[in-house]
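Undergrad: Pasted the sequence and its predicted model underneath.
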Amino acid sequence: MAATLGLVLAEVFGGILGRSVALLNDAVHNLSDIPALGISYLAMHWAERPADTEKTYGYHRAGTLAAYTNAFVLVLLSLWLGYEAFERLRSPVEVVESWMIWTSVAALAVNGGITLALVRGRGDLNLRSILIHNFGDALSNVAIIAGALIIHATGARWIDPLLGLAIGLLVLWSSAGILRESSHILLEGRPQKNVRGASVVSRRRPPRAQSSRARPGYASRRMRAPARLD
């Protein structure tokens, strides 16, 4: 989180001096990583806590709740970024390309390193939300660098707000899938995998041993199937 905070300050500084809305939007995007990482860190620890008298099923859904919270915040943030970029498209300003390039190079090194470190944990929904988030950050850094080079070569000022709009759309697209999947789990939706196998096993039981109500669900990374036997 310390590296992310330093990155945010660097992008704000570079965005102000370079008059780049894309860089400032990316700084706000990276700023959302700080509470996201904090929530996810606490969620991973809560998920390991045993069940108690109040939480009789344990805390295994803490990570899913954190993923939902992160994705919801990102959806709101992407809408705001898109509005700001649209306003700048209507009134473009001169930017300093050198500040955009060197600040984005430093940001790319940080975001790329975090993304590579999280690749192994992509099977976990909570970690995948952070992975996608940081991967989007790295892509936006690459886009800003390329855009700054094009602005320097052509003088097309509209490229900077266009990049800001693209960053907002990228955040919206990447977070929508996690928001949909995490809400599906929190609302006790049926798992998309292994349901057919569970139904086959149920049909093979004797009539009196069959469950009258078997509802497969999620339990952390595993599937559970609570049932009532007649």
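TA: Perfect, thanks for sending it.

Undergrad: switch to C-alpha atoms for all contacts and neighbour counts from now on
TA: OK.

Undergrad: List the contacts of the nearest residue to G189 once chain neighbours are set aside.
TA: Closest residue to G189 apart from its sequence neighbours, by C-alpha to C-alpha, 6 or more residues apart in numbering: G217 at 6.7 Å. Taking C-alpha atoms under 8 Å, 6 or more residues apart in numbering, we find G217 in contact with 185, 188-191, 223-226.

Undergrad: Which members of the residues you listed are positioned in strands?
TA: 223-224 (DSSP state E).

Undergrad: Looking at the contacts of G217, state which has the most neighbours.
TA: Greatest neighbour count in the contacts of G217, by other C-alpha atoms under 10 Å, goes to I185: 19 neighbours.

Undergrad: In this model A219 seems to touch it, though I could be wrong.
TA: No: checked against C-alpha atoms under 8 Å, the pair I185 and A219 is beyond contact range at 9.1 Å.

Undergrad: Surely L89 is in contact with L163?
TA: No: counting by C-alpha under 8 Å, L89 stays clear of L163, with 10.1 Å between them.

Undergrad: what about these two, which has more around it?
TA: L163 (24 against 18).

Undergrad: Give me the nearest residue to that one, chain neighbours excluded.
TA: Nearest one to L163, counting by C-alpha to C-alpha, 6+ apart, is A22 at 5.9 Å.

Undergrad: how about the one you found, what does it touch?
TA: Taking C-alpha under 8 Å, 6+ apart, we find A22 in contact with 15, 85, 144, 160-161, 163-164, 167.

Undergrad: tell me the secondary structure for it?
TA: Three-state call for A22 (DSSP: H, G, I helix; E, B strand; the rest coil): helix.

Undergrad: Distance of it relative to L81?
TA: 9 Å (C-alpha to C-alpha, to the nearest Å).

Undergrad: which neighbours do these two share?
TA: Common contacts of A22 and L81, defined by C-alpha under 8 Å, 6+ apart, comprise 164, 167.

Undergrad: Any idea how many residues pack against the residue nearest to E97 when sequence neighbours are not counted?
TA: Closest residue in space to E97, ignoring its immediate chain neighbours: A148 at 5.1 Å, by C-alpha to C-alpha, 6+ apart. A count of nearby residues for A148, using other C-alpha under 10 Å, gives 26.

Undergrad: and P50, which of the three is it?
TA: Assignment for P50 (three-state DSSP): coil.

Undergrad: Next one: it relative to H60, how far apart?
TA: 9 Å.

Undergrad: who's more crowded, these two?
TA: Per other C-alpha under 10 Å, whichever of P50 and H60 has more neighbours is H60, with 21 against 12.

Undergrad: dump the residue contacts of the closest residue to the more buried one other than its chain neighbours.
TA: Spatially, and ignoring its direct neighbours in sequence, H60 is nearest to A47 (4.4 Å; C-alpha to C-alpha, 6+ apart). Neighbouring residues of A47 by C-alpha under 8 Å, 6+ apart: 58-63.

Undergrad: then this one, side by side with the first:
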Amino acid sequence: MVVVITAGILVAELLGGWWSGSLALLADAGHMFSDLGALAISWFALWFSGRPATSSKSFGYYRMEILCALANGVLLAVLALVVFAVGWTRLQSPPEVRTTAMIWVAVLGLSANLVAVAVLRPSARHSLNVRSALAHLIGDTLSSLGVIAGGVTMAFTGWYLVDPLLSMLIAVIILVNAWRLIREAVDVLLEATPGGLDAEKVARSMAEVSGVHQVHDLHIWSITSGMPALSGHVVATDEPGLSQDQLLNRVKQMLLERYHIEHTTLQVESPAYEEVGHVH
């Protein structure tokens, strides 16, 4: 449904921007086009990432979602730079704009964007790729509001310089969303500690588990958005009657309940164990 709505409004804004002569409305249409591409890429990524793991790709295809989110961010950034450049050239001699057509098309676009945001928002918490599509739509919603305000201003004042200025403002909004999306995708690809998790705090919590003497070589990363993973070495105490399996389950249970980390790989060691090779 979101794709159909987006495609329909894209056509309306392209025709409305051409008819009214509004660069701001055309910029909004360009953002809508990127929305449509983002939704298509998102659906492809979600379908592809569901393929089963293989012996050569033991984690499966979860990272396809992140790669597609990165592509969405780059697409947004390029679009923003193009719109800003065209707006800058129009500042020298802003053309007259048919404000009535501009305003009504922008109102139609705003209504469609609000519906699309409401549909996607519940799923955005658990998927970076859906968040990327939602970022496109939220940016376009703000753009539509700006286009309406600009159209009303030009209708009452005849100050057509508002149109290129507004298109440049839309470009900046798009660029900010693109930067946030690119940064989040790159963090996952670089296996940075997921947002909301403090590796030092997690290590202290593990060390406080009964039977744990020390924790070292701890790594926390994301396989994909909403799927944190952890690996580390746990040095056991000499607690009588405590097996390695019991200690392992204590630590894993704490990580699951307190930090919602389900995918864990832990090596349990005795205090006398000497490491072989380089560990970091």
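TA: Thanks, I have it. What you see is a predicted model, and the numbers here were worked out from it, not measured in a lab.

Undergrad: TM-score them against each other, please.
TA: Overlay of the two chains. TM-score (TM-score structural alignment, normalised by the length of the first structure): 0.92; 227 aligned residues with a C-alpha RMSD of 1.7 Å.

Undergrad: in which helix or strand would I find E257 of the second structure?
TA: Assigned by DSSP states H and E, E257 of the second structure belongs to helix 244-259.

Undergrad: Kindly apply the preceding question to R213 of the first structure instead.
TA: strand 211-214.

Undergrad: Packing partners of that strand?
TA: strand 227-229 (3 or more C-alpha pairs under 8 Å, 6 or more residues apart in numbering; DSSP states H and E).

Undergrad: can you do 10 Å?
TA: If you count contacts as 3 or more C-alpha pairs under 10 Å, 6 or more residues apart in numbering; DSSP states H and E, strand 211-214 of the first structure packs onto helix 195-204, strand 227-229.

Undergrad: chain center to it, what's the gap?
TA: 36 Å (C-alpha atoms, centre = their mean, to the nearest Å).

Undergrad: and the following helix or strand past it, which stretch of the second structure?
TA: The helix or strand immediately downstream of strand 211-214 of the first structure is strand 217-219, counting by DSSP H and E. The alignment of strand 217-219 of the first structure onto the second structure (TM-score structural alignment) spans residues 221-223.

Undergrad: got the residue ranges for the helices in the first structure?
TA: 2-18, 21-31, 33-46, 62-90, 97-118, 125-154, 159-186, 195-204 (DSSP state H).

Undergrad: out of those helices, nearest to R213 of the first structure?
TA: In terms of C-alpha to C-alpha, the element of the helices of the first structure nearest to R213 of the first structure is helix 195-204, at 10.4 Å.

Undergrad: if we can go back for a sec, what span of the first structure is the helix holding E257 of the second structure aligned with?
TA: Helix 244-259 of the second structure maps onto no residues of the first structure, going by TM-score structural alignment.

Undergrad: what comes up buried for that helix?
TA: 247-248, 250-252, 254-255 (16 or more other C-alpha atoms under 10 Å).

Undergrad: Of those residues, which is the nearest to V105 of the second structure?
TA: Nearest to V105 of the second structure out of these is L255 (C-alpha to C-alpha; 51.3 Å).

Undergrad: close enough to count as contact, the closest one and S205?
TA: Yes: between L255 of the second structure and S205 a contact is recorded at 8.5 Å, counting by C-alpha atoms under 10 Å.

Undergrad: quick revisit: the residue nearest to E97 of the first structure reaches I101, doesn't it?
TA: Yes: when contacts are counted by C-alpha under 10 Å, A148 of the first structure is listed as touching I101 (6.3 Å).

Undergrad: Now do the shared contacts for these two.
TA: Contact criterion C-alpha atoms under 10 Å, 6 or more residues apart in numbering; residues shared by A148 of the first structure and I101: none found.

Undergrad: Please name the nearest non-neighbouring residue to S202 of the first structure.
TA: Leaving out its chain neighbours, the residue that sits closest to S202 of the first structure by C-alpha to C-alpha, 6+ apart is Q210, at 6.1 Å.

Undergrad: so M1 of the first structure makes contact with I39?
TA: No: applying C-alpha under 10 Å, one finds M1 of the first structure not in contact with I39, separated by 11.5 Å.

Undergrad: hey, what's in contact with both of those two?
TA: D33.

Undergrad: Neighbour count for the two, which is higher?
TA: In this view M1 of the first structure and I39 are compared by other C-alpha under 10 Å, and I39 has more residues nearby, 19 against 13.

Undergrad: who's in contact with the more buried one?
TA: 33, 62-63, 65-67, 69-70, 126.

Undergrad: go again using 7 Å as the cut-off
TA: Contacts for I39 of the first structure (C-alpha atoms under 7 Å, 6 or more residues apart in numbering) come out as A66.

Undergrad: and the residue mapped onto P94 of the second structure from the first structure, what does it touch?
TA: In the first structure, the residue paired with P94 of the second structure is P92, using TM-score structural alignment. Shown in contact with P92 of the first structure (C-alpha under 7 Å, 6+ apart): 157-158.

Undergrad: Could you do the one 5 residues further on as well?
TA: With contacts defined as C-alpha under 7 Å, 6+ apart, the neighbours of E97 of the first structure are 18, 148, 152.

Undergrad: So the first one is in contact with M100, correct?
TA: Yes: counting by C-alpha atoms under 7 Å, G18 of the first structure sits close enough to M100 to count as a contact (6.4 Å).

Undergrad: between these two, which one's more packed in?
TA: Shown here are G18 of the first structure and M100; by other C-alpha under 10 Å, M100 has more neighbours (29 against 21).

Undergrad: which part of the second structure lines up with stretch 137-155 of the first structure?
TA: Counting by TM-score structural alignment, stretch 137-155 of the first structure corresponds to residues 140-158.

Undergrad: ok, back up a step: what's the neighbour count on the residue nearest to S202 of the first structure?
TA: 17.

Undergrad: Look up the average distance of stretch 166-175 of the first structure to its aligned counterpart in the second structure.
TA: Compared with the second structure after the fit, stretch 166-175 of the first structure shows a mean deviation of 0.6 Å (mean C-alpha distance after the TM-score superposition for the first structure).

Undergrad: contacting residues around that stretch?
TA: 71, 74-75, 78-79, 81-82, 132, 136, 140.

Undergrad: Give the aligned range of that stretch in the second structure.
TA: The alignment of stretch 166-175 of the first structure onto the second structure (TM-score structural alignment) covers residues 169-178.

Undergrad: Any buried residues in that stretch, and which?
TA: The neighbour-count check on stretch 169-178 of the second structure (16+ other C-alpha under 10 Å) flags 169-175, 177-178 as buried.

Undergrad: repeat for stretch 50-64 of the first structure
TA: Buried, per 16+ other C-alpha under 10 Å, within stretch 50-64 of the first structure: 58-64.
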